[in-house]
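S.K.: no FASTA, just this:
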C-alpha cells in the first residue's frame, strides 16, 4: 500500500513540475519550431514513463527492438493488460509515439495537454461520428510522421488472456497505409489489476514482432485484424 501511495504522489508532483516545460513547448509550437517541440516532448514522455515503471518495482525485458523501422511512422498494435502498458510502451520501446486514447483522459489536468503535444488521438467509442473523425485524424497524424499505439481489445484483461479485437479497430492502419508493428505484453496485469489501484512489482516481457505490410491485405480489415491477433497471442 505504501508503494501505491508514493507512486501516485510522485505522479502528480512530477506533472506539476513539468508545467514550466509545458509552457515553453507550447511557445515553440506557436513559433513553428515543430521539430524542436517534438524532440522535447518525446524526451520528457520517455523519462517520465521510465521513472513511473521503476517506481513500481517492476522489471522490464524487451525483445525485438531491431524490428523497428527507423525512418517511417508505424501503428503499434498491442494487447492490453494494465494501465502500466502505456508507460512501458512509452519508456521502453525506442521510437516516439502517441496513443489512441479514451476522450476522458483528455480532461486530466496537465496530462491531457502533454498527450495532445504527443499527437495522441482521443476517441469516444459510443459516438460513431466522433470515432470516424478520430480515425481520420489518426491517419493524418501517421501520414505526417507520428507513430501511434492502439489497444484493439478496447479494455484491459483481467487475467492476461487476450480479448477479441473491437470491430474496425485497425481501420486506422488501412487508411494511413503505414506498417503495423505487433507488440505482445506479458505480466503487466500483475502490477495493477483491473478494478484495483494497488501497485505490485512484476516481471514484464515485451515482444516486438516484425512489421506487417497492411497493403498486402487489400483493405480486408477482418483478415488483417485476425492476422495481427494471432501474432500477438502466440507470443503470450
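M.R.: Sure, I can see it. Note that the structure is predicted; figures quoted are calculated from it, not measured.
S.K.: From here on, just use CA atoms for contacts and neighbour counts.
M.R.: Will do.
S.K.: in the protein, which spans are helices?
M.R.: 2-17, 19-30, 34-55, 85-92, 111-117, 128-143, 171-176, 221-234 (DSSP state H).
S.K.: The third one: which residues count as buried?
M.R.: Meaning helix 34-55. Neighbour-count burial for helix 34-55 flags 37-38, 41-42, 44-46, 48-53, 55 (criterion: 16 or more other CA atoms under 10 Å).
S.K.: another structure for you, compare them:
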C-alpha cells in the first residue's frame, strides 16, 4: 500500500539520519587515533555506518554470497555494477575496507561528505579530464598502502536495470599496479530506491556476490579492453543467473551509444 510504503520510508530515513548524527563525532575520534598509513580503521568504521543502515531499514534483506577474502589487507581494484544509491551501504556489509572513488559532489554533502573525507575516499570530478589522472595516482598510492580501491566503472547509476558500458580507468590502474581485479555483482537495489525518488520500493531481497578475482600478472596497457570486457561479462552472467533470463549483451556499437547516453545524463 502506498501509505504504508511512505510511512516505512519516513521511518527508514529517520533511522538513517539518526545514525549519521551519532556516527560523525565517533568517526572523527577514530581518525584522531588511527595511525595506519591508509587510515584503514577509520574507513572500516565508516563502512560500518553503511552496514548499520541496511540493518535498520525494514525494506531490505541483504544476502552476501561468493568468495571469501582471507587477507583483508591484500589490495584489489574492486569493481561493481551500479543500480542505485542503495548499492553503497549494501557493499559496506563486506568485512574489509576499501577507499571509494566517488563523484566530487558527494564530498560537499554535509555530514556524509565530511565522513567520506575523514575515511580518505577519493573524489573525482567527472567533467574534468585532469581529475581522472589525479584519481588514478591517488588510487595507486592507496593500493601501495595495502588497501583496496572501489570503483563503479559504469560511471553512473543504471536507469533501466541493465549493466552499462565500463570505463577503462579501474582496469588500467589494476594492470599498472599489478594487483588483481575483484568483481562484485549486485542485484535487487534498482527498485529498492529508484533513481530520483526518496521513497523506498517494496520489501525485497538484495544480493551481493563476490566473484573470483581476476589476476593481472603479465598484462600490459594493450590488454586493458580485454580485461574490462572479461570482468563486465562475469558480472553480467551472474545477474543473468539471478534473474533467470539472459541479460542483453551490449555490442561495440551499442556500447558507444550507451556511453553517449551516460555522458548526457551526467551533464543533466
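M.R.: Happy to help now that I have it. Predicted, not measured: the structure shown is a model, and the values here were computed from it.
S.K.: Kindly provide the TM-score of these chains.
M.R.: Comparison of the two superposed chains (TM-score structural alignment, normalised by the length of structure 1) gives a TM-score of 0.89, and 231 aligned residues with a CA RMSD of 2.1 Å.
S.K.: still on that earlier bit, identify whichever of the helices of structure 1 lies nearest to residue 66 of structure 1.
M.R.: Nearest of the helices of structure 1 to residue 66 of structure 1, taken as CA to CA: helix 85-92 at 13.1 Å.
S.K.: With residue 89 of structure 1 as the reference, measure out to residue 129 of structure 1.
M.R.: Taking CA to CA, to the nearest Å as the measure, residue 129 of structure 1 falls 29 Å from residue 89 of structure 1.
S.K.: Comparing these two, which residue is more hemmed in?
M.R.: Between residue 129 of structure 1 and residue 89, counting by other CA atoms under 10 Å, residue 89 is the more crowded of the two (25 against 10).
S.K.: Kindly check the end-to-end length of stretch 167-176 of structure 1 for me.
M.R.: Across stretch 167-176 of structure 1, the terminal residues are separated by 17 Å (CA to CA).
S.K.: about what we covered before: what's the closest of the helices of structure 1 to residue 72 of structure 1?
M.R.: Evaluated over the helices of structure 1, closeness to residue 72 of structure 1 peaks at helix 128-143, with 9.2 Å, by CA to CA.
S.K.: quick one: contacts of that closest one?
M.R.: Residues outside helix 128-143 of structure 1 that contact it (CA atoms under 8 Å, 6 or more residues apart in numbering): 73-75, 100, 119, 121-125, 147-148, 171-173, 175-176, 178.
S.K.: distance of residue 93 of structure 1 from residue 47 of structure 1?
M.R.: From residue 93 of structure 1 over to residue 47 of structure 1 (counting by CA to CA), the distance is 12 Å.
S.K.: Over to residue 91 of structure 1?
M.R.: Where residue 47 of structure 1 is concerned, residue 91 of structure 1 sits at a distance of 7 Å (CA to CA).
S.K.: Could you do residue 94 of structure 1 as well?
M.R.: 12 Å.
S.K.: Residue 162 of structure 1 against residue 79, yeah?
M.R.: Yes: Residue 162 of structure 1 is within contact range of residue 79, at 6.7 Å (criterion: CA atoms under 8 Å).
S.K.: list the residues that contact both of these two?
M.R.: Shared contacts of residue 162 of structure 1 and residue 79, counting by CA under 8 Å, 6+ apart, come down to residue 153.
S.K.: Counting neighbours around each, name which of these two comes out higher.
M.R.: residue 79 (29 against 17).
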